[in-house]
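In: the sequence and its predicted three-dimensional model are supplied below.
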Amino acid sequence: MTFAVIKTGGKQYKVAANDVLKIEKLDAEVGDIVTFDEVLMVGDTIGAPLVEGALVAAELVETKKQKTVIIFKKRRRHNSRRRNGHRQLLTTVRITEILTGGAKPTIQAAAKADTTDAVTEKAPAKKAAPKADAAEATEAKAAPKKAAPKKAAAEGEAAEKPAKKAPAKKAAPKADQE
């Protein structure tokens, strides 16, 4: 079993163990084990249309957008041009193993992916929590100090200065004087 031909995203790919492919976007998380059950060929065995009991397991590496493809249309002598761009979502997968005879993917690959996810999720959470607590503590200390002088100043200004009256408007000149 040196290679297999799989079908995914409307395309066919020839894969072998440890190959890295960029395929159409898959709904999975980074590090998950993805299985492709539409196997068209394994080694010398050709399916009709699929090979019975064959399975290809892969580890999801990343999902990101492809480079921008520019679509430019022009109609000669009509002063008509249209420019548009498109970025396709692609998933990068690493083929871990090609299985036949109804075998399931090995648990080591799945366990390896779980441990890497657990480590990456826990590390940022620990660092972010103390920063948030420190920010809240500084806000709590600063808030009472600022609030007290404002109230005292507001009361003192009201006692010292009486309210100003708006200036009276001048009467408009009368039009019937001639």
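Out: Thanks, I have it.
In: all contacts plus neighbour counts: C-alpha atoms, from now on.
Out: Will do.
In: from the rest of the structure, what touches stretch 36-45?
Out: 1-8, 46-51, 54-58 (Cα atoms under 8 Å, 6 or more residues apart in numbering).
In: do that again at 6 Å, thanks
Out: 1, 3-7, 47, 50-51, 55-56 (Cα atoms under 6 Å, 6 or more residues apart in numbering).
In: for comparison:
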Amino acid sequence: MNAASQAGPKDAEERKGRRPMFAVLKTGGKQYKVQSGDVLRVEKLAADAGETVQFNEILMIGSQVGMPTVAGAAVQAEVIDQIKGDKVIHYVKRRRKHSSQRRKGHRQQLTLLRVTDLLETGGDKTGVKAAIGAGSVSGAAVAAAAPKAAAPKAAAPTAEPKSEAPAAAAAPAGDDLKKLTGVGPAMEKKMHEVGIKSFAQIAGWTPEQVIAMDNRLGLKGKIEKEGWVEQAKTLAKG
């Protein structure tokens, strides 16, 4: 194999006496001047090694200068690997008030690319995946739009039968409910509001009704603890 067959596209352009075409693309808030065959490191992209991505924000390509970008122009590149940059040491020392110091390191996540093609026109019709930053809002939207396996639907919870509060049977004349242990004027008024006005009503409560009324009045087990049902049976007899 001769040297001419091993030469890249940039060398072929130089042999023909022409300057190789270059482009200026923008990604990750930075601008890069690239030619076909260049290897560059950019802010991490949402792409895997071996994928081809396309940069559509081209500020300049060949003799065309964008205002601010060149319509239809694009730069395509192959993802070589996802890497980390060199460690940067950040050191802060505060003396005046706090007398503290802090030292930490950071390695930026990057994507290693090889430029494969520069397109002056037709970039919007190639169908190649757009180069999107991994941490950008657009990148999150792309990930969210990816098809996912449908999760099995959970069975609807069976509604538990609720214990109904005791029916408020109307009493011809209300009893003095304050005779029950722990019942004051405020609690008596509250019991009247829910329809409990006589000892006979309380004496007829079932255990389920005791729990339901206890929850309704917010008594936290006081009905059973104070023995209201037994007291009501005695008081109802007069």
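Out: Received the coordinates, thanks. For clarity, every value in this text was computed on a predicted model and none was experimentally measured.
In: any chance you could compute the TM-score here?
Out: Once superposed, the chains reach a TM-score of 0.56 (TM-score structural alignment, normalised by the length of the first structure), with 107 aligned residues with a Cα RMSD of 2.0 Å.
In: of the contacts of stretch 36-45 of the first structure, closest to residue 96 of the first structure?
Out: residue 56 (7.9 Å; Cα to Cα).
In: sec struct for the closest one, please.
Out: Put simply, residue 56 of the first structure is strand when judged by DSSP: H, G, I helix; E, B strand; the rest coil.
In: and if you look at residue 233 of the second structure?
Out: Residue 233 of the second structure is classified as helix under three-state DSSP.
In: quick one, what contacts it?
Out: Neighbours of residue 233 of the second structure in contact, by Cα under 6 Å, 6+ apart: residue 203.
In: circling back: and the contacts of stretch 36-45 of the first structure, which of them are in strands?
Out: Using DSSP state E, the subset of these located in strands is 4-7, 55-56.
In: so how far is residue 130 of the first structure from residue 140 of the first structure?
Out: With distances taken as Cα to Cα, to the nearest Å, residue 140 of the first structure is found 15 Å from residue 130 of the first structure.
In: which stretches of the first structure form strands?
Out: Assigned by DSSP E, the first structure shows strands spanning 4-8, 11-15, 20-24, 33-36, 39-42, 45-46, 55-65, 69-75, 80-86, 89-99.
In: for the fourth one, grab the matching residue range in the second structure.
Out: Read it as strand 33-36 of the first structure. Counting by TM-score structural alignment, strand 33-36 of the first structure falls onto residues 52-55 of the second structure.
In: give me the mean deviation of the matching stretch from the first structure.
Out: Taken over the aligned residues, the distance from stretch 52-55 of the second structure to the first structure averages 0.3 Å (mean Cα distance after the TM-score superposition for the first structure).
In: which residue in the first structure aligns with residue 81 of the second structure?
Out: Going residue by residue (TM-score structural alignment), residue 81 of the second structure aligns to residue 62.
In: what's around its match, how many residues?
Out: For residue 62 of the first structure, the neighbour count with other Cα atoms under 10 Å is 16.
In: which ones are touching it?
Out: The neighbourhood of residue 62 of the first structure, defined by Cα under 6 Å, 6+ apart, consists of 30, 91-92.
In: could you pull out the buried residues of the helix ranked longest in the second structure?
Out: Identified as the longest helix of the second structure according to DSSP state H is helix 207-217. Counting neighbours by 16 or more other Cα atoms under 10 Å, one finds that the buried residues in helix 207-217 of the second structure are 209-214.
In: hmm, back to that, from residue 34 of the first structure, how far out is the closest residue to the match of residue 81 of the second structure other than its chain neighbours?
Out: Residue nearest to residue 62 of the first structure in three dimensions, not counting chain neighbours: residue 92, with 5.3 Å by Cα to Cα, 6 or more residues apart in numbering. Distance of residue 92 of the first structure to residue 34 of the first structure, given as Cα to Cα: 11 Å.
In: try residue 94 of the first structure
Out: 10 Å.
In: same deal with residue 8 of the first structure?
Out: Distance from residue 8 of the first structure to residue 34 of the first structure, by Cα to Cα: 12 Å.
In: what's residue 84 of the first structure aligned with over in the second structure?
Out: In the second structure, residue 84 of the first structure lands on residue 104 (TM-score structural alignment).
In: same question, residue 75 of the first structure
Out: Counting by TM-score structural alignment, residue 75 of the first structure corresponds to residue 94 in the second structure.
In: wait, that match touches residue 100, no?
Out: Yes. Under the criterion of Cα atoms under 6 Å, residue 94 of the second structure makes contact with residue 100 at 5.3 Å.
In: how much space separates residue 143 of the first structure from residue 149 of the first structure?
Out: 11 Å.
In: again but with residue 82 of the first structure, I slipped
Out: The value you get for residue 82 of the first structure to residue 149 of the first structure, if Cα to Cα is used, is 63 Å.
In: repeat that for residue 55 of the first structure.
Out: 73 Å.
In: I'm done for today, thanks for sticking with me.
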